[in-house]
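>>> below are the sequence and a predicted model for it; my questions follow.
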Amino acid sequence: MKEKTIDYILRATWQAVSRMYNEEAAKYGASMSVGFALLSIDKEQGIPSTALGPQMGMEATSLTRTLKSMEDKGLIVKKKNPVDGRGVLINLTKLGKEKRDLSKDRVLTFNEVIKQHIPQEKLDAFIEVAEKINELIADRQIFTNDGDSK
């Protein structure tokens, strides 16, 4: 059997996780990105709109669509930031907090099932490897400017 590349394994696994979360979220009229946004917004304090995108790793256009959908569904409200009048704070509504709790439960369930099937030392190694991959990418150590890898 042909050996699978690391990026293929990462991509295929992420697509499976994403599909699973989207199927689960669809039962509640939502999506994985809505669930992730709900979990990224502080339940009590809210979050400045400018901080949400970087925290979620989402591009502004995708985030704008997600927030519009969330606002239309009554999950969030946007308020003028009292500290910075030019900015906007995003706060969860009562319904948003309920859906956030549901999203949190789904994530914790996922984590529990994984922990039941994979020994802790293997999970620790997986996390260490994933963090190292992210570090290598962030430090631009995969591809150099001249096209060679290090």
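Happy to help now that I have it.
>>> alpha carbons only for contacts and neighbour counts from here, please
OK.
>>> what segments of this structure are strands?
Remark: strands assigned in the chain by DSSP state E are 47-48, 76-80, 88-92.
>>> use this one as the comparison:
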Amino acid sequence: MKEKTIDYVLRATWISIAKMYNEEAGKEGSTMATGFALLSIDPEKGTPSTSLGPKMGMEATSLSRTLKTMEEKGLIVRKKNPVDGRSVLIHLTDFGKEMRDYSKKVVLTFDEAVKKEIPAEDLEKFHEVAYKIMELIASKKIYNQ
């Protein structure tokens, strides 16, 4: 392709970021998916398991596998929801909170590195464009038949 499509640039960028995050997570015996899950769980109140999938953009089977691994590694515990006994809350263990802090540091380090290299006005425009693309997709205007 002479010119890269928007899709290509977004996908290639995200693949690079995911690879970088997985390399960092691997240093602590973890993965990007685990780090993302740790950051998505409320460290004080816990988070309903049913809200994690949509929050993270993960399919139920992938999320179940990730949560099972996290439970086996001692990062999380599942507890009945005191408000609704039919649902389960995912809580971080002390080790899970430590790893959450590590994941947060990794994300913020990346964020700061990008902010140092790219002018604020360019990043602002990037955010505007990204949100506009998400709105366009959410509105179903692209492939409505």
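Noted; the coordinates are in hand. This one's a predicted model, so the numbers in the text were calculated from it and none came from an experiment.
>>> check the offset of stretch 110-121 of structure 1 from the chain's centre.
Relative to its parent chain, stretch 110-121 of structure 1 has a centroid offset of 20 Å by CA atoms, centre = their mean, to the nearest Å.
>>> next, the buried residues of it.
Across stretch 110-121 of structure 1, burial judged by 16 or more other CA atoms under 10 Å covers no residue at all.
>>> same question, stretch 27-39 of structure 2
Buried, per 16+ other CA under 10 Å, within stretch 27-39 of structure 2: 30, 31, 32, 33, 34, 35, 36, 37, 38, 39.
>>> just the strands of structure 1: most buried one?
Comparing the strands of structure 1 by mean neighbour count (mean count of other CA atoms under 10 Å), strand 88-92 ranks first with a mean of 22.
>>> any idea of the angle it forms with strand 76-80?
Here strand 88-92 of structure 1 points in a direction 150 degrees away from that of strand 76-80 (axes from the mean of the first three to the mean of the last three CA atoms, to 10 degrees).
>>> strand 88-92 of structure 1: average distance to aligned residues in structure 2?
Once fitted to structure 2, strand 88-92 of structure 1 is off its aligned match by 0.2 Å on average (mean CA distance after the TM-score superposition for structure 1).
>>> what's that strand in contact with?
For strand 88-92 of structure 1, the external contacting residues (CA atoms under 8 Å, 6 or more residues apart in numbering) are 38, 41-50, 75-81.
>>> you'd agree residue 104 of structure 1 is up against residue 39?
Yes - between residue 104 of structure 1 and residue 39 there is a contact at 6.8 Å, judged by CA atoms under 8 Å.
>>> tell me where structure 1 has helices.
With DSSP state H, the ranges of helices along structure 1 come out as 6-26, 32-40, 49-56, 60-72, 94-117, 120-138.
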